[in-house]
Structure formats: structure tokens, C-alpha cells
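> What shape does this take:
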Amino acid sequence: MRNRSHRSRAVLAVVAAALLGVAGCDATGGDSPAPNGSTAAGRPSPRPTPAWDRSPGSVAAVGDSITRGFDACTVLSDCPEASWATGSDAGVRSLAIRLLGAAGAAERSWNYAVTGARMADLPGQMAQAVTREPDLVAVMAGANDACRSSVSAMTSVAEFRTDFEDALDTLREALPKAQVYVASVPDLKRLWSEGRTNPLGKQVWKLGICPSMLGDADSLDAAATLRRDTVQDRVEAYNTVLAEVCAKDRYCRFDGGAVFDYRFGTDELSHWDWFHPSKSGQAWLAETAYRVVTARKPVA
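This next block holds a predicted model:
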């Protein structure tokens, strides 16, 4: 009996040891920590989302006549002090002023936009901007690519994409983590529909402002309608490019089409040409940019 009892206890001890060994061999099960870089289920851990600085310390602007404040103050003239991006006008309260304050904007914001510039000019402007090492670059370009002498002269969508990618590459080669705000191209067809109600505006348009959209402003025949619709389709394609390219850059934020979608009226248009933004329009652009830059999450 003593021998049988001894053997029984030995068997029980072996079984217990085996069970404890099985319970402890699953390195990723139960409460055991998963290996570095993986989840408990063995899947790779998601890459952390890069931090977006909602309070950048300096701003550079690139783009065209809108960012230069063209016709916001006097006829057929740049007015950079009224620029939505870097202007000093207290009524506009530019993006730079909203982010940096008036004194900070005067010291740490720079405007490299050029009236008449197209997307092909953006890489060169970006090369100038990076010399300042800005924390944020504000971009608004593309209207002049659609505003050409004719529909056939508009920048192709493929060229537009290549030029925008080249501009971002120029920035990234010098400043890998600089942030970028990209405004959508405005709704040119709405500019036509709003401005054509003003006889003086239509006379100014005849000087050569955006002929592809604004030429023969009163004509509503099939050819004129097709021409305007073609320009509008190209603008929408440009905005798709801006959204797609920006989405591939972890430090880029697109406005989600806010500028294109804005239902502006004549108060937001320059009363010198009924095409470029007035100071009121510039203020709205500044407010929109500030909202996107300081949002906790990118615009969906």
C-alpha cells in the first residue's frame, strides 16, 4: 500500500508539472506582453500619427495674384498688405497675424507669390520660401492654369499634378517636416455668374481677365456654355489633384474644397475687377486657412 501511494503521488506531481508548463508556454497569450512592434494577435502595431503643430512659429506663402492681394486696395495693383496669408491689414487679419500676432507676423512671415503665376511657377517659389525655413507654407495656386486665352491653352491635369509634386519635393528636400496648407482653386464659374451682373466689371473683364471663363460674359449660347463647363471641369480636376497629392504627404493639409465650395457674393469680390477677392474676401480666406491649420484633425 505504501508503494502504491508513493507511486500515485509521483504521477500526480508529473501531471501537475506538465499542466503548469503548458499554461506558461504561450508568450503572447493571457496577460503576457506581446513582442515589440506587434499586437497581442501578432499584427503589426499601427504607425503613430505624426503630430501636427497647430501653432507654427513662422509662415511663408506661395501662389498667384490672390495671395498677392491683387486689386484688393487699388486698381490693377498688388496689395500684399491685404493678403489672406501674410498681410498686415487689421481688417483682413491674415493667417500669419492670427497665428503669430501682428508683431510676430511682421518678423516671421514672407510672401513669395507672384501675380499671374501658374502651378509651373510653384517649384521656383517654393525654392525661395525654403531659404526662410518656415514652419508652415501656405499654398494657393491653380486659377491661372484654367484662366487662359482659350480652353485649349489650359494646363493639362497631368502637367498640373507633376508641377505640384515637384513643388512639394522641393520643400521636402530642404525641410522634411515643414507643414503645408493647401487651398482649393476657387469656383471660377461662380465668379462669372456673380460678376456679370455688374456692367463695369464686364468692361474690366474685356481687358483680358480670365478669357476662357469670362470672355463674352453675356453669351448664353451652346458654345459659350460648353466653354465655361469645360473650364469648370478642369478646375474640379485640379482640386482632385491637390487633394490626392496632399494626402500622400504626412505634413500636408488640404482645405477639403472649402474655397471652391464657398458661396461668395459681390461683397467678397474686388470692385475694381469683380474677379479677385476684396478685403472682405481676403478675410474669409484667412479665416478658412486658420480653421484648417488649427483644427485637431485634418478636414475629411
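> contacts and neighbour counts: CA atoms only from here.
Will do.
> quick one: the strands in the protein?
59-63, 109-111, 136-140, 179-182, 252-254 (DSSP state E).
> Of all the ones you listed, which one comes closest to residue 22?
Checking the strands of the chain against residue 22 by Cα to Cα gives strand 252-254 as the closest, at 50.7 Å.
> and the closest one, what other elements does it pack with?
Contacts defined by 3 or more Cα pairs under 8 Å, 6 or more residues apart in numbering; DSSP states H and E place strand 252-254 against strand 179-182, helix 222-247.
> Another for comparison:
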Amino acid sequence: MRKRGHRSRGVLAVAAAAVLGVAGCDAVGGDSAAPSRAPGPSPKPTPLWDRSPGSVAAVGDSITRAFDACDVLSDCPEASWATGTSPGVDSLAVRLLGRAKAAERSWNHAVSGARMADLPGQIAQAVRRKPQLVTVLIGANDACRATPSAMTPVADFRADFEDSLRTLRKALPKTQVFVASVPDLKRLWSQGRTNSLSKQVWKLGICPSMLGDADALDTEANQRRNTVQQRVEDYNEVLEEVCSEDERCRYDGGAVHDYRFGTAQLSRWDYFHPSVDGQARLAEIAYRTVTAEKPLT
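The predicted model follows:
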């Protein structure tokens, strides 16, 4: 009996030791290894798109130069949607940087009358400033030719745009690009054709491929306008496709082209270029695109 009791106490001791040993595996101490700590949260990756760039350079044509926005037959860069300082516009640069910094940290390299073939040269000028954001609005002059047959071929339009982005990327790999769609020229015709003054001004040679013979509604005239409209849509498709291949490029999703502008947004001198109000609408679209969490579609 004693031996059996002694043996029982020994078994209990071993069992107790085993229980304590198991408990020791769950706690820090003894010979057991300390449990590994859960990893902390990974640092957030730097986003490819900065919604508050610190400087802006604009390239493009007379729209970005605010031609005929303030005075007849003259540029008015202070009213530019991209870089102007006019309170009546609140340009993209002003909205991003504030009025004081916009005057120091934004540059307008657009040229009235420019076509896509001129963009590589403008980009080459812009990169010297090392801007954090470049705005592009160009293409209307490629469609506004003497005749539809004189419009810039789509393949050439694409090649020059691709060349422009390559030039930018080679010099400034991290600079962002905002690309505006080409405006709806046919809507411009439909808005202005009821105004006798606008039709007189258009006869001076403003966008003849679309605005020439504004009252003509015959088959030939309609076909001419439809051909120009299709070319504008083709240009916008190129802008979207090429921009989408660059991770630091944002297209406006067709917002400028689709904007339902009226005569209040057109210059009272030529009924073609944006008025100060029209420039403000362009600035709104650009700011919305640049500051959006995700690209517009």
C-alpha cells in the first residue's frame, strides 16, 4: 500500500509538472521563447498622384492664353483658366497655390494659334521651370482649318502628343500632367448660329471648317460639320489613350468637351474663345480633375 501511494504521489508530481510546463509555454518566462509581436502597420505608400502640386506650367493654344477674353484680338493671360490671377476666374493655379504663390509658381507657355505639332516645343520650354504639374489643352486648331481635308491627321496628332510626353518624362519623371479634352466645336456652332453678330464675326475666317456658312443646312454643310465633329472625337480618344499609358497623367474624362456651355461662356468679340466666365468654368473642371481621389472616367 505504501509503495502504491508513493507511486501515486510520483505520478501526481509528474502530472503537475506537465501542467505547469504547458502553462509556461503560454507565458513569458522559463526556458520558453518569447512570443513574436504582431507586426505594426506598414507605412502608407506615397501616392503616384499628388492632389496639391506646388507649381504649375501651362501649354496649349489661344484658349489657355485667354485670347479675346478681356480685349478684342489680344491675349489676356491674367484671365487664363490654368495660370491666371484674375479674381473673376480663380484659375487652377490660384485654387491650388493661392493667389500670391500662383503669381510666382505658375507659368504660361501656351501660344495662340498653336496646334499639336507645336506641343513638343512648348513642353521643352516648360520643363526648364521644373513644374510639379503641367496642364495641356490643345487640338481645336488642328480641327479648325480652311477645309476638313486640311485637318491634322489623327496619326500625326497622336505622334506629336506621344513625343511631347516622352520629352516631359525624360526631363521630369515625376511631374504630373492634366490633359483637357478638345471642346465641342459643333455645339459652339449651334449656340452661335442664332446670333447675327457672331455669324458676321465668323465670316472673318474663324474656324471655317466648322463655322463657315453658318446658316447652311444642306447635306454638304451637315456632312462637313459632322466630319469635323468626328475628328474632334478622334483627337479626344487619342488624348485619353496616350494619357492612360502614363501613370502620372490625368485626362478630364471628356468633361471640357461635354460641358454644356452657352453664349455667356463665349467671348463677345468672336463668339469662339471662352469669355472670363468660360475660363472660370474651365478652371473648375481642371481643379476637380486634379484634386479628385481617383481619375475621372
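> Looking at the strands of structure 1, which one is packed in the most?
Highest mean neighbour count of these: strand 59-63, a mean of 27 (counted as mean count of other Cα atoms under 10 Å).
> and that strand, what other elements does it pack with?
helix 95-108, strand 109-111, helix 122-129, strand 136-140.
> how big is the offset of it relative to structure 2?
When structure 2 is overlaid, strand 59-63 of structure 1 sits 0.1 Å from its aligned residues on average, using mean Cα distance after the TM-score superposition for structure 1.
> That strand vs helix 95-108, what angle?
Inter-element angle recorded for strand 59-63 of structure 1 and helix 95-108: 110 degrees (by axes from the mean of the first three to the mean of the last three Cα atoms, to 10 degrees).
> rewinding a little: JSON lines please, covering the helices and strands packed on strand 59-63 of structure 1 and showing distance to residue 210 of structure 1.
Listed next are these as JSON lines, based on distance: least, Cα to Cα, whole Å:
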{"stretch": "helix 95-108", "distance to residue 210 of structure 1": "27"}
{"stretch": "strand 109-111", "distance to residue 210 of structure 1": "23"}
{"stretch": "helix 122-129", "distance to residue 210 of structure 1": "20"}
{"stretch": "strand 136-140", "distance to residue 210 of structure 1": "17"}
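> Out of the helices and strands packed on strand 252-254 of structure 1, which one sits most buried?
strand 179-182 (a mean of 23).
> Where in structure 2 does it fall?
Across structure 2, the stretch matching strand 179-182 of structure 1 (TM-score structural alignment) is residues 176-179.
> Pull up the gap between residue 134 of structure 2 and residue 45 of structure 2, please.
Distance of residue 134 of structure 2 to residue 45 of structure 2, computed by Cα to Cα, to the nearest Å: 23 Å.
> Please disregard the earlier target; I meant residue 272 of structure 2.
To residue 45 of structure 2, residue 272 of structure 2 is 45 Å away according to Cα to Cα.
> what's the answer for residue 253 of structure 2, then?
From residue 253 of structure 2 to residue 45 of structure 2 the distance is 26 Å (Cα to Cα).
> Residue 17 of structure 2 too?
50 Å.
> ok, these two, which is more surrounded?
residue 17 (12 against 6; other Cα atoms under 10 Å).
> Surely that one forms part of a helix?
Yes - under DSSP: H, G, I helix; E, B strand; the rest coil, residue 17 of structure 2 sits within a helix.
> Which residues are in contact with the closest residue in space to residue 144 of structure 1 that isn't next to it in sequence?
Once flanking residues are discounted, residue 144 of structure 1 sits nearest to residue 118: 5.4 Å by Cα to Cα, 6 or more residues apart in numbering. Applying Cα atoms under 8 Å, 6 or more residues apart in numbering, one finds that residue 118 of structure 1 lies in contact with 63-64, 141-145.
> What span of structure 2 is stretch 104-115 of structure 1 aligned with?
The aligned range for stretch 104-115 of structure 1 is 101-112, by TM-score structural alignment.
> Would you mark the buried spots in that stretch?
Neighbour counts over stretch 101-112 of structure 2 (16 or more other Cα atoms under 10 Å) mark 102-103, 105-112 as buried.
> out of those residues, who's nearest residue 239 of structure 2?
Out of those, the member with the shortest distance to residue 239 of structure 2 (by Cα to Cα) is residue 110, at 17.4 Å.
> Residue 57 is in contact with that closest one, correct?
No - Residue 110 of structure 2 lies out of contact with residue 57 (Cα atoms under 8 Å); the separation is 9.3 Å.
> quick one: the helices in structure 2?
In structure 2, the helices defined using DSSP state H lie at 2-26, 92-97, 99-105, 119-126, 140-143, 154-171, 185-192, 196-202, 208-211, 219-244, 255-258, 276-291.
> Put together JSON lines for those helices, with distance to residue 80 of structure 2 on each row.
JSON lines is the format used below for the helices of structure 2 (distance: least, Cα to Cα, whole Å):
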{"stretch": "helix 2-26", "distance to residue 80 of structure 2": "69"}
{"stretch": "helix 92-97", "distance to residue 80 of structure 2": "9"}
{"stretch": "helix 99-105", "distance to residue 80 of structure 2": "12"}
{"stretch": "helix 119-126", "distance to residue 80 of structure 2": "16"}
{"stretch": "helix 140-143", "distance to residue 80 of structure 2": "16"}
{"stretch": "helix 154-171", "distance to residue 80 of structure 2": "22"}
{"stretch": "helix 185-192", "distance to residue 80 of structure 2": "20"}
{"stretch": "helix 196-202", "distance to residue 80 of structure 2": "22"}
{"stretch": "helix 208-211", "distance to residue 80 of structure 2": "24"}
{"stretch": "helix 219-244", "distance to residue 80 of structure 2": "21"}
{"stretch": "helix 255-258", "distance to residue 80 of structure 2": "15"}
{"stretch": "helix 276-291", "distance to residue 80 of structure 2": "6"}
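> Might you report the residue contacts of the residue mapped onto residue 143 of structure 2 from structure 1?
Taking TM-score structural alignment for the superposition, residue 143 of structure 2 sits opposite residue 146 in structure 1. Contacts for residue 146 of structure 1 (Cα under 8 Å, 6+ apart) come out as 154-155, 210, 212, 231, 234-235.
> Let's see that with 6 Å instead.
Neighbour list for residue 146 of structure 1: residue 154 [criterion: Cα atoms under 6 Å, 6 or more residues apart in numbering].
> now the one 5 residues further on
Residue 151 of structure 1 makes contact with residue 212 under the criterion Cα under 6 Å, 6+ apart.
> what's the matching range in structure 1 for stretch 48-59 of structure 2?
Using TM-score structural alignment, stretch 48-59 of structure 2 corresponds to residues 51-62 of structure 1.
> For the matching stretch, which outside residues touch it?
Contacts of stretch 51-62 of structure 1 (Cα under 6 Å, 6+ apart): 108-113, 134-139, 294.
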